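Peer 1: Quick one, what's the 3D model for this:
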Amino acid sequence: MHAQVRRPVLMISIDALNPHYVLKAGDRAGEIPFLRSLLTNGVYAESVLNVVPTITNPNHVTLITGTWPERHGIFNNMLQDPIANTQGLQMEYGNAIRVRTLWQAAKAAGLTTASVDWPVSLGAYGIDYNIPSITLPQAPEAHYLLEAVSRPDGFLEHVEKEIGTYSPTEDEDNFTTHAAQTIIREQRPYFFTVHLSGLDEAQHRSGPDTPDAYQALARIDGLVHQLVDDERKVYPDADIVIVSDHGFFPVSHVLNLNSEFVRHGLITISQTPSEHIASWKAFTWTGGGSAVILLHDSSDTATRDKVANILADLQKNPANGIARVLSKKEAASFGGTPQAEFLIDCRPGFYIGRGLTTPLITSAKQKGTHGFLPTHPELQSAFFMLGPGVIRGKNLGVVDMRQIAPTVAKELNANLPEAEEPPLSIRN
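Peer 2: Predicted coordinates for the structure are as follows:
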């Protein structure tokens, strides 16, 4: 029996890359030459069955743990406490992840690790060189906050001497790529995670399969190629893993379920000193195209029944945008938050908003979004991998996102015991 060969891994996430952009590029294939080359030079998934909700943070944590949200503990992009009104605060804290990550596994194996802009990496354990993803003010002073949370102390300032000071007006993917190139050359991480967000931003702004989205992906194709070239100069035998978190639907309408709960007395609003929730019996925790309904008291059967009736009445009218209402048991089968009393999936064209005193249906301010159940092929994500000995041109079919982290761990010869699915078959 041969010992497992250890290989360096550069893992790049292209946020919001549905596989059809690459697999079915058609006349646009020439705009993304590097990504298209992955179809013949390595293995790829027809699609990746991702996790609920199909949004950035829960899926990125699944990508580096191999577990569902119910186990890793990151259930949404946003923190949620109706009374404290935290709907606008991001869940960015890597030290809140409840299971071992690939960073920790690599570090325990004695390997150097690094990360740039990976979602839910702020304060994450096991990262030697970390420029985390964090919500920053749109102000010239934003770089001070990013410098303060990057590790080790003074590290980002050192990188900025090479590439220039971070500015919120600069293209974020360019900054991420230049920072990553510096880290590859100088720190030589054996396991490196990098996140590029421009495609996601373009699809929120203009919708999927639009000129804006195609242009964003073409730019990203060039950036990824640069990173791979630099990685191969340092580690010629490196594995390159390209992943994503979700796809997209075009949208035009917002369903404000909490405003319906207010009208039915399930949420009480106070206007002093400004509009906020004073008390609640049921609450909609939105994930974009889907949402979970929370009960303040899980044993309150009267409220549960009232919510069930409200949802059933709304679902009868297609103009309200509800495609499915899943029970607690059905919701649990998707591995999301155990607090979910109901799980709502929207019809294409709708997503669930946060309005408390708005009309039930309002016009969307964005042209595209995600968060719908992963049973929609349009919402599924992508996986590509190439490296010495990786099978060339193999279509892996539809894979479970939880298989990706153990696949990477195997390449690193690192231990990820909590992963819930086996590694993918990428070698003969």
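
Peer 1: switch to C-alpha atoms for all contacts and neighbour counts from now on
Peer 2: Will do.

Peer 1: what about residue 226, neighbour count?
Peer 2: Residue crowding around residue 226 was assessed by other CA atoms under 10 Å; the count is 15.

Peer 1: if I've got this straight, it is in a strand?
Peer 2: No - looking at residue 226 with DSSP: H, G, I helix; E, B strand; the rest coil, it is helix, so not inside a strand.

Peer 1: how about it, what does it touch?
Peer 2: Under the criterion of CA atoms under 8 Å, 6 or more residues apart in numbering, the contact list for residue 226 is empty.

Peer 1: so how far is residue 87 from it?
Peer 2: According to CA to CA, to the nearest Å, residue 226 and residue 87 sit 37 Å apart.

Peer 1: Please name the residues that touch the residue nearest the centre of the chain.
Peer 2: For the chain, the residue whose C-alpha lies nearest the mean C-alpha position (CA atoms, centre = their mean) is residue 56; its distance is 2.1 Å. If a contact means CA under 8 Å, 6+ apart, then residue 56 has 15, 77, 119, 245, 246 as its contacts.

Peer 1: The structure of the following sequence is requested for comparison with the preceding one:
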Amino acid sequence: MPCASPTFAQAPAATNTHPIVVLLSVDGLANFYLDDPKAEIPHLRGLMKEGVRAQSMKASLPTVTWPNHTTLVTGVQPGKHGVLGNQVLDRATGEIVPFMIDPIYNKEELVQSPTIYDVAKEAGMKTAALIWPATRGAKTLDWTVPDVGNIKLVEQHATPSLLKEFSEAGIPWEKQEEWWATKRIRERDGMFVQMAKHVLSKHQPHLLLMHLVELDHTQHGKGPNTPEAYEALKAADERVGEMWEFLKTTLPGRATLIVVSDHGFYPWRQAILPNVLLRQEKLLRAIGSKITTDSKVRAVDQGGSSFIYIRDKENRASIAESLIAKFKEVEGISAVLTPEQFAPYGLGDPATTDRVPDLVLTAKSGYAFFDVAGGDVVVMPKEERLRGTHGYNPDEPAMQATFVAVGAGIQAGARLGDISNTSIAPTLAALLGLKMPSADGPVLQEVLETKAAE
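Peer 2: From the prediction side, this is the model:
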């Protein structure tokens, strides 16, 4: 382990008696794993017995990391909070705008709805987030290391005093980029757990958000329900157990642990290339492998779904009608969603928000979308290699996410059926004695020992 003997400075217990809520996201922890006899997850199953588990949790469309982590902390769907995908198209420039690993925008520029940490901070509470998406530069986080792509951005946007504390405690925060590049993801996740322990011990924030990524990374490369995925799942379970044991020991009777995920997973062996079809229809132009920015229509992949942007405003309706018919004939596409069908998915309206696509394609299991425009094949031949992805329709059972809660304020043994990820932020607020007035989802009253006031 990278931090064999970290030192945790203890805050005076007499002056810190407030509740502490920890939201721990295990990226890619599909709900189906909780019932899988092959899954070695004794800690998660122990938490389920000691606390409460949702039968399933519906994610947001597209079922990818950035929009779903933002829904978890805002309680609203992507069309409201503005983080519509891992990437979107700038209609004016024709360029793809990446959101994932926050390369461009600070939180205030990207997230358009109040977050639970905004609400907590406004109420005078202390807040922290470690490797949580879409938090770069967040002014309402007292202690933060954002989920950014390189060490320069970490140095620029993490809390300076916190980085100094990590160094003094022997936590090698400066290794984040190197360990990602060298595929030491498990060690990296382990380091984030050490960071969380340090923050909780020294600062005791009312709210801590944290994000572990190895399971997602492994399933992308090897597929779900594979030996490699089960091994990564076992490691993630050990991290969860480590956090709960720490909370019980260090903050007895005060801490609540909520374990969630952002989406499920599907295996795939065939790639669908919508931009090839668009090029064949003379709606998109490519020079070599590069799609030109003067293209009339552009597909932007979200793994198991694809956003179709029609930039030709005058002919938008006729182009959309033609493309709907053509995409419905493509092998591997399960649905072509039009703006009239967006409302149940909370995607917003392309007529009022430029980043909202004009059409959304969703794939079947076994297929994934890619932004390739070269060649003459729209659906590639089946590959021998198995991989995995997400982004598919959230109504698909395999896309269901995980919710497990235990600790202070949680009604042990409560029965909780199918829920939405829009209920997480208001439930966190209720545990802290707060309200999220803008949330789409209700408070999960069934899990609370003392029901929140209406």
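
Peer 1: The residue nearest to the centre of structure 1 matches what in structure 2?
Peer 2: Taking TM-score structural alignment, residue 56 of structure 1 has residue 65 as its aligned residue in structure 2.

Peer 1: can you pull out the strands in the stretch 1-150 of structure 1?
Peer 2: Counting by DSSP state E, counting those that start in this stretch, the stretch 1-150 of structure 1 forms strands over residues 9-14, 43-44, 47-49, 113-116, 129-131, given from the N-terminal end onward.

Peer 1: How far off centre is the last one?
Peer 2: On the basis of CA atoms, centre = their mean, to the nearest Å, strand 129-131 of structure 1 is displaced by 18 Å from the centre of the chain it belongs to.

Peer 1: Equivalent analysis for the first one, please.
Peer 2: The gap between the average C-alpha position of strand 9-14 of structure 1 and the chain average comes to 13 Å, counting by CA atoms, centre = their mean.

Peer 1: corresponding residues in structure 2 for it?
Peer 2: Alignment note (TM-score structural alignment): strand 9-14 of structure 1 is matched to residues 21-26 of structure 2.

Peer 1: do the same with the fourth one
Peer 2: Strand 113-116 of structure 1 lines up with residues 127-130 of structure 2 when matched by TM-score structural alignment.

Peer 1: and that stretch, how far from structure 1 on average?
Peer 2: Between stretch 127-130 of structure 2 and the aligned residues of structure 1, the post-superposition mean distance stands at 0.7 Å (mean CA distance after the TM-score superposition for structure 1).

Peer 1: Please name the residues that touch residue 380 of structure 2.
Peer 2: With contact taken as CA under 8 Å, 6+ apart, residue 380 of structure 2 is in contact with 270, 271, 272, 273.

Peer 1: Report the mean distance between stretch 213-227 of structure 1 and its aligned residues in structure 2.
Peer 2: Relative to the matching residues in structure 2, stretch 213-227 of structure 1 has an average distance of 1.2 Å after the fit, by mean CA distance after the TM-score superposition for structure 1.

Peer 1: Okay, buried residues for that stretch please.
Peer 2: 213-224, 227 (16 or more other CA atoms under 10 Å).

Peer 1: quick one: which of the residues you listed sit in helices?
Peer 2: Among those, the subset assigned to helices under DSSP state H consists of 213-224, 227.

Peer 1: Where does stretch 279-292 of structure 1 end up in structure 2?
Peer 2: Counting by TM-score structural alignment, stretch 279-292 of structure 1 corresponds to 294-307 in structure 2.

Peer 1: hang on, I meant stretch 258-267 of structure 1
Peer 2: Stretch 258-267 of structure 1 corresponds to residues 275-284 of structure 2 when matched by TM-score structural alignment.

Peer 1: Quote the end-to-end distance of the matching stretch.
Peer 2: Counting by CA to CA, the terminal residues of stretch 275-284 of structure 2 are separated by 7 Å.

Peer 1: for stretch 125-139 of structure 2, same thing?
Peer 2: Where stretch 125-139 of structure 2 begins and where it ends lie 13 Å apart, using CA to CA.

Peer 1: which other residues reach it?
Peer 2: Contacts to stretch 125-139 of structure 2, defined as CA under 8 Å, 6+ apart, come from residues 65-66, 69-70, 99-102, 105-108, 110-111, 117, 120-121, 140-148, 157-158, 192, 195-196, 199, 205-212.

Peer 1: how close does residue 445 of structure 2 get to residue 431 of structure 2?
Peer 2: Per CA to CA, residue 445 of structure 2 is found 10 Å from residue 431 of structure 2.

Peer 1: Of the two, give the one with the bigger neighbour count.
Peer 2: Under the neighbour definition other CA under 10 Å, residue 445 of structure 2 and residue 431 were set side by side, and residue 431 has more, 23 against 17.

Peer 1: Would you tell me what helix or strand the residue lying closest to residue 106 of structure 1 once chain neighbours are set aside is located in?
Peer 2: The shortest distance from residue 106 of structure 1 to any residue that is not its chain neighbour, by CA to CA, 6 or more residues apart in numbering, is 5.7 Å, and that residue is residue 414. Using DSSP states H and E, no element contains residue 414 of structure 1; it sits outside every helix and strand.

Peer 1: List only buried entries from the contacts of residue 380 of structure 2.
Peer 2: For the contacts of residue 380 of structure 2, a neighbour count by 16+ other CA under 10 Å gives the buried set as 270, 271, 272, 273.

Peer 1: Doesn't the first one lie inside a strand?
Peer 2: Think residue 270 of structure 2. Yes - applying three-state DSSP, one finds residue 270 of structure 2 inside a strand.
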